[in-house]
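>>> Below are the sequence and a predicted model for it; my questions follow.
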Amino acid sequence: MNRLLIKRVYEPAAVEDGFRVLVDRVWPRGVSKGHADLDEWMRDIAPTPALRTWWDHDPARMVEFAQRYEAELDANESEVRHLAAVVSAHPTVTLLYGAHDPVVNHARILRDYVLRRLVDDFDS
């Protein structure tokens, strides 16, 4: 199976990143478009502004946030299908995010969701 990684957009790009996809709705502060070294920006796969505001990156809300975000992803079939196709087309894809915390961020949830989706599609 192809590799799906996550990484802060503020970290330097590396060859090992493969195809680089920014998965934040807003452009990260202080990052020039050239420095980001992106292959694609999928802003519409990020949590909605309302969900992001409710969550506020509060670790205590992470479980409920994950449930709500996955519900949004369930309703966002075209974006999820597109990301799954990107992952299937490249040996390595790195989802880039701007949050400070490497654990409390939506990219982890998105990565796990897409990996489950790919496995489910493969098993079908």
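Done, it's in. Numbering: from 1, shown residues only.

>>> From here on, just use CA atoms for contacts and neighbour counts.
Fine.

>>> Any chance you could spot the residue sitting in the middle of the chain?
Ala107 (3.8 Å; CA atoms, centre = their mean).

>>> Let me know the distance separating it from Glu40.
The gap separating Ala107 from Glu40 is 15 Å, by CA to CA, to the nearest Å.

>>> can you pull out the strands in this structure?
Assigned by DSSP state E, the strands in the chain fall at 3-8, 19-22, 40-41, 92-97.

>>> For Pro28, find the nearest of those strands.
strand 92-97 (8.1 Å; CA to CA).

>>> what does stretch 49-59 contact?
61-62, 65, 68-69, 104-105 (CA atoms under 8 Å, 6 or more residues apart in numbering).

>>> The same query, at a cut-off of 6 Å, please.
Counting contacts by CA atoms under 6 Å, 6 or more residues apart in numbering, no residue outside stretch 49-59 touches it.

>>> Only the buried residues of it, if you could.
Neighbour-count burial for stretch 49-59 flags 55, 57 (criterion: 16 or more other CA atoms under 10 Å).

>>> same check, this time on stretch 6-24
Buried-residue list, stretch 6-24, by 16+ other CA under 10 Å: 6-10, 13, 17-24.

>>> Taking those, tell me the two that lie furthest apart.
Across those, the longest distance by CA to CA is 18.3 Å; it joins Gly18 and Asp24.

>>> next one: the longest helix seen in the chain to chain centre, how far?
Longest helix of the chain, by residue count under DSSP state H: helix 106-123. Centre-to-centre, helix 106-123 and its host chain are 11 Å apart (CA atoms, centre = their mean, to the nearest Å).

>>> A further structure is provided below for comparison with the first:
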Amino acid sequence: MARDNSDPGKGVVDIRRVYDAVPERPEPGRVFLVDRVWPRGIAKGSLDHDEWLRDVAPSPELRRWFGHDPERWEEFRERYRAELDARPETLRPLLDAAREHPVTLLYAARDTEHNHARVLRDYLVEALSRER
């Protein structure tokens, strides 16, 4: 988890596997599902989240290419960051929320080390740091 030391509530961006987050809601702050597809086995009414941001997830083509192959991790990170650079409007809800409150990004991938939520968190933290 990354923190802004000037205000312990603002600028905090955390990630959590959606299956670990149900039924308990991380508090305080805003919670966003950042997967392109709804997580398997999770009823839509059972996930306590503020918003589902499909468009901030990697493109279907990039997701298929990566296939959660750790050997492709570094290139995936570069390609996904390029996608985020090309779609800054998709980040606005996350950045706006993180300027005011802690933010939790929910993801469904099994691999907790090699997943898009990690890349997205780092990207957001960097963007917030450049604003300060």
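Cool, got the structure. This is a predicted model, so every value here is computed, not measured.

>>> TM-score of the superposition?
The TM-score (TM-score structural alignment, normalised by the length of the first structure) is 0.92; 121 aligned residues with a CA RMSD of 1.2 Å.

>>> measure the residue nearest to the centre of the first structure to Val9 of the first structure for me?
Ala107 of the first structure sits 11 Å away from Val9 of the first structure, going by CA to CA.

>>> Show me what Pro93 of the second structure lines up with in the first structure.
Aligning on TM-score structural alignment places Pro93 of the second structure opposite His82 in the first structure.

>>> again with Val119 of the second structure
Checking TM-score structural alignment: Val119 of the second structure goes with Ile109.

>>> How many residues are close by its match?
For Ile109 of the first structure, the count of nearby residues is 19 (other CA atoms under 10 Å).

>>> can you put the strands of the first structure in a markdown table and add distance to Asp56 of the first structure?
Below are the strands of the first structure laid out as a markdown table (distance: least, CA to CA, whole Å):
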| stretch | distance to Asp56 of the first structure |
| --- | --- |
| strand 3-8 | 18 |
| strand 19-22 | 19 |
| strand 40-41 | 22 |
| strand 92-97 | 15 |
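
>>> between those, which gets nearest to Phe122 of the first structure?
Distance to Phe122 of the first structure, taken as CA to CA, is lowest for strand 3-8 among the strands of the first structure, at 15.1 Å.

>>> What is that closest one packed up against?
Contacts defined by 3 or more CA pairs under 6 Å, 6 or more residues apart in numbering; DSSP states H and E place strand 3-8 of the first structure against strand 92-97.

>>> can you pull out the helices in the second structure?
18-21, 60-66, 73-86, 92-100, 116-131.

>>> Which residues belonging to the third one are considered buried?
The neighbour-count check on helix 73-86 of the second structure (16+ other CA under 10 Å) flags 73, 76-77, 79-81, 83-84 as buried.

>>> List just the one of the helices of the second structure that sits closest to Lys44 of the second structure.
Closest to Lys44 of the second structure of those, according to CA to CA: helix 18-21, at 12.0 Å.

>>> residues making contact with that closest one?
So helix 18-21 of the second structure is contacted by 106-108 (CA under 6 Å, 6+ apart).

>>> Next: stretch 38-58 of the second structure.
With CA under 6 Å, 6+ apart, stretch 38-58 of the second structure has contacts from 31-36, 90, 108.

>>> Show the end-to-end separation of it, please.
End-to-end span of stretch 38-58 of the second structure (CA to CA): 14 Å.

>>> That one corresponds to what range in the first structure?
So stretch 38-58 of the second structure sits over residues 27-47 in the first structure, by TM-score structural alignment.

>>> buried ones in the matching stretch?
28, 36-38, 41, 43-47.

>>> For those residues, give me JSON lines that also has distance to Ala89 of the first structure.
JSON lines is the format used below for the buried residues of stretch 27-47 of the first structure (distance: CA to CA, whole Å):
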{"residue": "Pro28", "distance to Ala89 of the first structure": "26"}
{"residue": "Ala36", "distance to Ala89 of the first structure": "21"}
{"residue": "Asp37", "distance to Ala89 of the first structure": "19"}
{"residue": "Leu38", "distance to Ala89 of the first structure": "16"}
{"residue": "Trp41", "distance to Ala89 of the first structure": "16"}
{"residue": "Arg43", "distance to Ala89 of the first structure": "20"}
{"residue": "Asp44", "distance to Ala89 of the first structure": "20"}
{"residue": "Ile45", "distance to Ala89 of the first structure": "18"}
{"residue": "Ala46", "distance to Ala89 of the first structure": "21"}
{"residue": "Pro47", "distance to Ala89 of the first structure": "24"}
